[in-house]
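Novice: Dropping the sequence and predicted coords here.
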Amino acid sequence: MNVALLAPIAWRVPPRHYGPWERVVSLLAEGLVDLGVDVTLFATLDSETRATLDGVCPRPYEEDPDIDAGVWSALHIGYAMERAGRFDVVHNHFDFRPLTYAGLVDTPVVTTIHGFSSERILPAYRAYADRTRYVSISDADRHPALPYAATVWHGIDLEAFTPRTDADDYLLFFGRIHPDKGAADAIEVARRAGRRLVLAGIVQDEGYFREAVEPHLGERVEYVGSVGPAERDRLLGGAAALLHLIHFDEPFGLSVVEAFACGTPVVARPRGSMPELVRDGVDGALVAGVDEAVERLPEVVALDRAAIREGAETRFSRERMAREYLAVYEQIVGGAG
């Protein structure tokens, strides 16, 4: 099997800190290589992989202001799709833009939909539904107007996360600083529970950060910015619990399963994929809001952290993700998809 993986170019593969789509592509590339698949990764040329790296964009546009996102995205996608004939499958992780090439190449195109930014992009997915095969990242994120070949949960590199059977006293918010992600709710839960809170992630909404987060920073609430792999492991592993009190339908939630890999329980609102990922009373709690989060926190922090890690190994390994995607490729190339 000869597979092309088309990654976004906002960040390097793997990302230095933030970049969830790029992180998933990296994990999939390495997992497929381990399975003996011939993989070519189309990504920024500063990317690192055991697959064959190809592409035209020298650096991520989020890290270099001289890289115009629109221009280099077009060049990147065009370069990869012009070489589609070399592969058995092209696996698109770059949202809807590469779909416009799907009818111009003979190679089957698989597209993982990493969530819907809005209903406004749906016409592009519908227009090419008969020329590509869609994969959802959770059952909750399936759109009723689209056909799907499979749902494949993200996998993670379990070796990158250190399981801990103990924890420090702090709670953790790990994600974009944006109203959707519930940082303000996490601050309130920590205040009422009498625990320290650490917030980590990029600031995606400056106004929200200034109004809802910054006034609370101090000895009990710390913002550490966007962190790289080593610090991510330390923060997730040391937390008594991860607070994921989202205000939107989360397509997946990498930080949730990364917390599980450290043995850290998760308190989440039951929106989007959360009821699929969080097993209430086993590796976390699904709560209606701040009041219930505070009420259930003592129960959550007492959960068996070794069992949480064991569940992550079974459900969210990189190897499992790679095997499931390989099965999708084989089905499509065999004519059954």
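Specialist: Here it is on my side, so go on.

Novice: Only C-alpha atoms from now on, for both contacts and neighbour counts.
Specialist: Fine.

Novice: Identify the residues contacting the nearest residue to Arg305 once chain neighbours are set aside.
Specialist: Of all residues beyond its chain neighbours, the one nearest Arg305 is Gly263 (4.3 Å), with distances taken as C-alpha to C-alpha, 6 or more residues apart in numbering. Applying C-alpha atoms under 8 Å, 6 or more residues apart in numbering, we find Gly263 in contact with Pro163, Arg164, Thr165, Gly237, Asp304, Arg305, Ala306, Ala307, Ile308, Arg309.

Novice: would you turn these into a markdown table with neighbour count?
Specialist: Listed next are those as a markdown table, based on neighbours: other C-alpha atoms under 10 Å:
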| residue | neighbour count |
| --- | --- |
| Pro163 | 23 |
| Arg164 | 18 |
| Thr165 | 16 |
| Gly237 | 28 |
| Asp304 | 16 |
| Arg305 | 24 |
| Ala306 | 17 |
| Ala307 | 15 |
| Ile308 | 25 |
| Arg309 | 27 |
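
Novice: Include secondary structure and distance to Val267 when you put these into a markdown table, please.
Specialist: A markdown table is the format used below for the contacts of Gly263 (DSSP: H, G, I helix; E, B strand; the rest coil; distance: C-alpha to C-alpha, whole Å):
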| residue | secondary structure | distance to Val267 |
| --- | --- | --- |
| Pro163 | coil | 18 |
| Arg164 | coil | 18 |
| Thr165 | coil | 18 |
| Gly237 | helix | 15 |
| Asp304 | coil | 15 |
| Arg305 | helix | 14 |
| Ala306 | helix | 17 |
| Ala307 | helix | 16 |
| Ile308 | helix | 13 |
| Arg309 | helix | 16 |
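
Novice: dropping in the other structure now:
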Amino acid sequence: MSPRRGEGAARYRVMLYCPDRHLVYDGRTPDEAGVGGGITARVRMARALRRLGHRVTMVVNCSRPRRIDGVDYVPLDGVARLSGDVVILTTSGGGLDLTPALALEAQARLRIVWVHGPDRPAGFEALGAEAVYAVSNFIGRIVRLEWGVAGERLFVAYNGYDEASFARAEKRKPRRDPHRLVYFSHPSKGLAAAIGVLRRLRARDLRFALHVFGGPGLWGGTGDGPDPEDGLVDHGLVGQTRLAEELLRSAFSIHLQTRREPGALAIPDALRAGCVLLGSPVGCYPEVIRDGVNGFLVPGDADDDSTQARAAERVLTLAANPPMMDSIRRT
């Protein structure tokens, strides 16, 4: 597919379409209020494509048409046709349903379904997209072996971090606390395990603290944060620049979970910030984390006391060895 030519023309016209309606958002939402990884990934992708010179339109559940960072945001009810050189269709919440796209006229040279998780969205087969984009090899294998998608239609690209957020945060010169742990994801993934690690650490050294970012609101839910306890600081939802600064202040990022991880944004964000990541060997973690090189994999059930105890021991060993911590951060 050759680029369109002409004075000032973008290389390609790209439309990203997501029919999810469980949250109202646009390109400002991740920076101003904080939101889940699926939405944040879409906004980051749109920005990245625009920086490459493409003309980008986001058809999503936004409140009104507006241009943000060079990307045109259009409300779902404001379109009757999906058009462009490339149309990317995706869903990451609200029932995982792509069938609304079937009611729209489609004019595209290439249609791609962007897959964020292991559950096949409704309407996937009927769309008949030419390509499928998976966020990890773990998800790619599921799409190929369980969904029956031919390998030649499939490609994998990991989610990335937003360098601009970290660049802004680094200008404030945040100071890293060697005893500061961070958990920044939906509570269902592994917050209870992270708190279990914290309790074991504080039984040995009261300087350790766990800073929690996110909450049920990440996925459009409601509910309170974790119960207060010593050493636990709940920040709730925060924007991406604030989160980047908080990560730069932290020494460890705790990712113990039983849920098979599709490809969380928390992984590249933690690594970019220089947090030493301790994760469970589930989902995409083994393909991203090389144990002992750029982070650590902690085998065992994340909810089991023995697994949390091993993670705490690893943190204590690393905290006592700053040269090793620096080596891992540089990898």
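Specialist: Arrived safely. Just so it is clear, the model here is predicted, and its values are computed rather than measured.

Novice: Identify the residue of the second structure aligned to the residue nearest to Arg305 of the first structure.
Specialist: Counting by TM-score structural alignment, Gly263 of the first structure corresponds to Gly274 in the second structure.

Novice: For Ile39 of the second structure, see how far away its match is.
Specialist: 24 Å (C-alpha to C-alpha, to the nearest Å).

Novice: which stretches of the second structure form helices?
Specialist: 29-32, 37-51, 124-127, 137-145, 163-170, 187-202, 240-248, 266-273, 285-288, 305-319, 322-330 (DSSP state H).

Novice: ok, so of the contacts of Gly263 of the first structure, who is nearest Ile177 of the first structure?
Specialist: Nearest to Ile177 of the first structure among these is Gly237, at 20.6 Å by C-alpha to C-alpha.

Novice: right, and that closest one touches Leu171 too?
Specialist: No. Taking contacts as C-alpha atoms under 8 Å, Gly237 of the first structure lies outside contact range of Leu171: 10.8 Å.

Novice: in stretch 71-81 of the first structure, what's buried?
Specialist: Trp72, Ser73, His76, Ile77, Gly78, Tyr79, Ala80, Met81 (16 or more other C-alpha atoms under 10 Å).

Novice: Among those, which one sits closest to Val221 of the first structure?
Specialist: Closest to Val221 of the first structure, out of all of the buried residues of stretch 71-81 of the first structure and judged by C-alpha to C-alpha, is Ser73, at 38.4 Å.

Novice: tell me the contacts of the closest one?
Specialist: Contacts of Ser73 of the first structure (C-alpha under 8 Å, 6+ apart): Pro8, Ile9.

Novice: and the gap between it and Gly194 of the first structure?
Specialist: To Gly194 of the first structure, Ser73 of the first structure is 47 Å away according to C-alpha to C-alpha.

Novice: ok, now His91 of the first structure?
Specialist: 47 Å.

Novice: More neighbours: which of the two?
Specialist: A side-by-side neighbour count of His91 of the first structure and Gly194, using other C-alpha atoms under 10 Å, places His91 first with 23 against 13.

Novice: which residues does the counterpart of Leu242 of the first structure in the second structure contact?
Specialist: When the second structure is aligned by TM-score structural alignment, Leu242 of the first structure is paired with Ser253. Shown in contact with Ser253 of the second structure (C-alpha under 8 Å, 6+ apart): Leu181, Val182, Tyr183, Ala270, Cys275, Val276, Leu277, Leu278.

Novice: farthest-separated two in those?
Specialist: Tyr183 and Val276 (12.0 Å).

Novice: Can you give me the neighbour number for the counterpart of Arg81 of the second structure in the first structure?
Specialist: Matched to the first structure by TM-score structural alignment, Arg81 of the second structure sits across from Arg83. Arg83 of the first structure has 13 neighbouring residues, counting by other C-alpha under 10 Å.

Novice: now Glu206 of the first structure
Specialist: Glu206 of the first structure, neighbours per other C-alpha under 10 Å, totals 12.

Novice: Would you quantify the distance from it to Ala240 of the first structure?
Specialist: Using C-alpha to C-alpha, Glu206 of the first structure is found at 28 Å from Ala240 of the first structure.

Novice: Next, the buried residues of stretch 289-306 of the first structure.
Specialist: Buried residues in stretch 289-306 of the first structure, counted by 16+ other C-alpha under 10 Å: Gly289, Val290, Ala293, Val294, Arg296, Leu297, Val300, Val301, Leu303, Asp304, Arg305, Ala306.

Novice: Would you format those residues as TSV with distance to Leu146 of the first structure included?
Specialist: Below are these laid out as TSV (distance: C-alpha to C-alpha, whole Å):
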residue	distance to Leu146 of the first structure
Gly289	32
Val290	35
Ala293	35
Val294	39
Arg296	38
Leu297	39
Val300	37
Val301	40
Leu303	39
Asp304	39
Arg305	38
Ala306	39
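
Novice: Which single one of these is nearest to Ile246 of the first structure?
Specialist: Of these, the one sitting nearest to Ile246 of the first structure (C-alpha to C-alpha) turns out to be Gly289, at 9.4 Å.
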